[in-house]
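Participant: sequence? don't have it. structure:
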């Protein structure tokens, strides 16, 4: 059974006549009649009752019409999804890059983007398997299959609640994600080692927004992008600049949206 046979059958039913259906489809009437006949032979059941007024559905025809409507609806749905999927630009990145850099650049036209948020170690495989059109990452990849198309910097510093007192580090919790390649986590661990702080004060939270909220509520400290609202830099600490790398697959032919740079 071919998809076009279902279209012909449904058109015959909708038009109530083989002659009208042939005209609607741009076919000659014998071709339409032949396709209906082959459907009946394949299903081993009569589908239509033909009379001088046109056609009417037999019980087997009613069953087929129900399934034909479902199938054709699913095909139309698949076409729409494919069209949308072909138009959207898939970006793999981390929570912090999305919040601190990417969000403001895509919010006016967010419908054309599909965002895949994952740990740093999982971003390169997304691109190599062509499950993403671009990755934006803190990691400098040397893979020959990847092409770096842009690079920028993100300022980072240790931050506390806005207006809060200067912290005694030994009394504070330090919030980080579980992502071992996250530069905010790595800076936090290095800072705690440098100041002889207990690792028991390291609190892992796999939500960038929740880390930011906890710091804003005065529950602890965290290394965050310097432009984060509701928190403030701890003055005596120097900010650090983190490079952000933009990669596409070398085989990609998809046009890069320039509003993300």
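Facilitator: Perfect, I can see it now. A quick note: this is a predicted structure, and the numbers were derived from the prediction, not measured.
Participant: rest of the way, CA atoms for contacts and neighbours
Facilitator: Fine.
Participant: need the contact list for residue 195.
Facilitator: Residues near residue 195 by CA atoms under 8 Å, 6 or more residues apart in numbering: none.
Participant: quick one, helices of the stretch 1-150 of the chain?
Facilitator: In the stretch 1-150 of the chain, the helices defined using DSSP state H, counting those that start in this stretch lie at 3-15, 18-25, 29-43, 59-87, 95-97, 103-106, 123-128.
Participant: can I get those in CSV with distance to residue 175 and mean neighbour count?
Facilitator: Conversion of these to CSV gives the following (distance: least, CA to CA, whole Å; neighbours: other CA atoms under 10 Å):
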stretch, distance to residue 175, mean neighbour count
helix 3-15, 57, 18
helix 18-25, 65, 18
helix 29-43, 65, 15
helix 59-87, 37, 14
helix 95-97, 13, 19
helix 103-106, 22, 14
helix 123-128, 23, 20
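Participant: out of these, flag the one nearest residue 134.
Facilitator: Proximity to residue 134 (CA to CA) singles out helix 123-128 among those, at 6.6 Å.
Participant: what comes into contact with the closest one?
Facilitator: With CA under 8 Å, 6+ apart as the test, helix 123-128 has contacts from 92, 93, 132, 133, 134, 135, 137, 145, 146, 248, 249.
Participant: now it: how far from the chain's centre is it?
Facilitator: 14 Å (CA atoms, centre = their mean, to the nearest Å).
Participant: and residue 217, how far from residue 116?
Facilitator: 29 Å (CA to CA, to the nearest Å).
Participant: hang on, the earlier thing: format the helices of the stretch 1-150 of the chain as CSV; extra columns: distance to residue 204.
Facilitator: Below are those laid out as CSV (distance: least, CA to CA, whole Å):
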stretch, distance to residue 204
helix 3-15, 53
helix 18-25, 63
helix 29-43, 61
helix 59-87, 35
helix 95-97, 14
helix 103-106, 24
helix 123-128, 21
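Participant: next up, a structure to set beside the first:
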């Protein structure tokens, strides 16, 4: 098997479409189809079921996909290990929660780029569950997620902690307990978000069923709707400290320690920790321990 054939097959499997895979790889669609057919002929098995809606992996295709992910990762890692001379350089793929990307990450990236300009860093945002899966599938070198995370194949490093607070528009009165949320619309990220799960678990423990949940894909969408008076949300306090400049918002502290959550950096245990990754973790830890003015966070 040729490594390029495996890369093409994996692109088709991940995209669920030969057309989209061809666009992503900048290949002619017919060329992708021929390479897949040649791979099937070489392996003497059918890898894809083709239909009008796209493609679906066969049992053999699912098995090959798992090995292809590992083979491609190990090939890329071998290149990194051989060329790694303790000076951070090369590609670094980082994942992050929306809130971390909006509030914490800009300063981490600025510090990192200033110190290590030879690193080609890319960023992907998502929920904790999405980012965990991306790291496990070798699609990311590491990611910022919210606790709790527990997986035997992951190295889990606590880099900081977030105090979760309820955020509302200024006209809404004090929210001094979960009972006040009973008749309010709760604005949350999509399923898989740790903050959403924290809020739902907290209300469940208190025996409260919210009037309505509205799901959003971005932090800006949630903040804009809070500003419009649509509802309230549970978010890190660091978010309101930035958003209060732009929006007429207020936050309500919650004494329950259950709603204080560590921010974790996760990576695969079996992956080589390059100098680029090690220094990114070091800078992240330092940045999580100070505020925007450079003062230590207690």
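Facilitator: In hand now; what should we look at? The shown structure was predicted, so the numbers you read here are calculated from the model rather than taken from an experiment.
Participant: so which two of the contacts of helix 123-128 of structure 1 are the farthest from each other?
Facilitator: Taking CA to CA, no two of the contacts of helix 123-128 of structure 1 sit farther apart than 93 and 145, at 18.1 Å.
Participant: more neighbours, those two?
Facilitator: For residue 93 of structure 1 and residue 145, the more surrounded residue by other CA atoms under 10 Å is residue 93, and the numbers stand at 25 against 13.
Participant: which position in structure 2 pairs with that one?
Facilitator: Taking TM-score structural alignment, residue 93 of structure 1 has residue 96 as its aligned residue in structure 2.
Participant: please report the distance of its match from residue 187 of structure 2.
Facilitator: Counting by CA to CA, the gap from residue 96 of structure 2 to residue 187 of structure 2 is 20 Å.
Participant: number of nearby residues for the nearest residue to residue 90 of structure 2 once chain neighbours are set aside?
Facilitator: In space, and not counting its chain neighbours, residue 90 of structure 2 is closest to residue 119: 4.8 Å by CA to CA, 6 or more residues apart in numbering. Neighbours of residue 119 of structure 2 under the rule other CA under 10 Å: 16.
Participant: hang on, isn't residue 119 of structure 2 packed against residue 94?
Facilitator: No - at 11.9 Å, residue 119 of structure 2 does not count as touching residue 94 under the criterion of CA atoms under 8 Å.
Participant: picking that back up, test my guess that the match of residue 93 of structure 1 contacts residue 126.
Facilitator: Yes - the pair residue 96 of structure 2 and residue 126 passes the contact test of CA under 8 Å, sitting 6.4 Å apart.
Participant: hey, where'd the strands end up in structure 1?
Facilitator: 48-51, 54-57, 89-93, 113-117, 134-137, 146-161, 174-176, 202-204, 222-225, 231-233, 240-249 (DSSP state E).
Participant: ok, back up a step: out of the helices of the stretch 1-150 of structure 1, the one nearest residue 237 of structure 1 is which?
Facilitator: Nearest to residue 237 of structure 1, of all the helices of the stretch 1-150 of structure 1, is helix 95-97, at 20.5 Å by CA to CA.
Participant: for the host helix or strand of residue 32 of structure 2, which helices and strands make contact with it?
Facilitator: Here residue 32 of structure 2, judged by DSSP states H and E, is contained in helix 29-43. Other elements packing on helix 29-43 of structure 2 under the criterion 3 or more CA pairs under 8 Å, 6 or more residues apart in numbering; DSSP states H and E are helix 3-15, helix 18-25.
Participant: what residues sit buried inside it?
Facilitator: Neighbour counts over helix 29-43 of structure 2 (16 or more other CA atoms under 10 Å) mark 32, 33, 35, 36, 37, 39, 40 as buried.
Participant: residue in structure 1 paired with the fourth one?
Facilitator: The reference is to residue 36 of structure 2. Checking with TM-score structural alignment, residue 36 of structure 2 has no match.
Participant: quick check, nearest of the buried residues of helix 29-43 of structure 2 to residue 276 of structure 2?
Facilitator: The closest of the buried residues of helix 29-43 of structure 2 to residue 276 of structure 2 turns out to be residue 32 (CA to CA; 33.6 Å).
Participant: contacts only, for the closest one.
Facilitator: The contact partners of residue 32 of structure 2, taken as CA under 8 Å, 6+ apart, are 8, 18, 22.
Participant: okay, those residues in JSON lines with neighbour count and distance to residue 274 of structure 2 next?
Facilitator: Putting the contacts of residue 32 of structure 2 into JSON lines (neighbours: other CA atoms under 10 Å; distance: CA to CA, whole Å) gives the following:
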{"residue": "8", "neighbour count": "20", "distance to residue 274 of structure 2": "26"}
{"residue": "18", "neighbour count": "24", "distance to residue 274 of structure 2": "34"}
{"residue": "22", "neighbour count": "20", "distance to residue 274 of structure 2": "31"}
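Participant: distance to residue 90 of structure 2 added to those, as a markdown table?
Facilitator: Rendered in a markdown table, the data for the contacts of residue 32 of structure 2 read as follows (distance: CA to CA, whole Å):
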| residue | distance to residue 90 of structure 2 |
| --- | --- |
| 8 | 23 |
| 18 | 29 |
| 22 | 26 |
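Participant: whatever residue of structure 2 lines up with residue 121 of structure 1: how many residues sit nearby?
Facilitator: Counting by TM-score structural alignment, residue 121 of structure 1 corresponds to residue 129 in structure 2. Neighbour count for residue 129 of structure 2, taken as other CA under 10 Å: 15.
Participant: correct me, but residue 129 of structure 2 touches residue 190?
Facilitator: No - the criterion here is CA under 8 Å, and residue 129 of structure 2 misses it with residue 190 at 10.5 Å.
Participant: returning to what we had before: adding distance to residue 260 of structure 2, write the helices and strands packed on helix 29-43 of structure 2 out as JSON lines.
Facilitator: Formatted as JSON lines, those follow (distance: least, CA to CA, whole Å):
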{"stretch": "helix 3-15", "distance to residue 260 of structure 2": "35"}
{"stretch": "helix 18-25", "distance to residue 260 of structure 2": "40"}
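Participant: ok, which of those comes nearest residue 213 of structure 2?
Facilitator: Of all those, it is helix 3-15 that lies closest to residue 213 of structure 2, at 30.5 Å by CA to CA.
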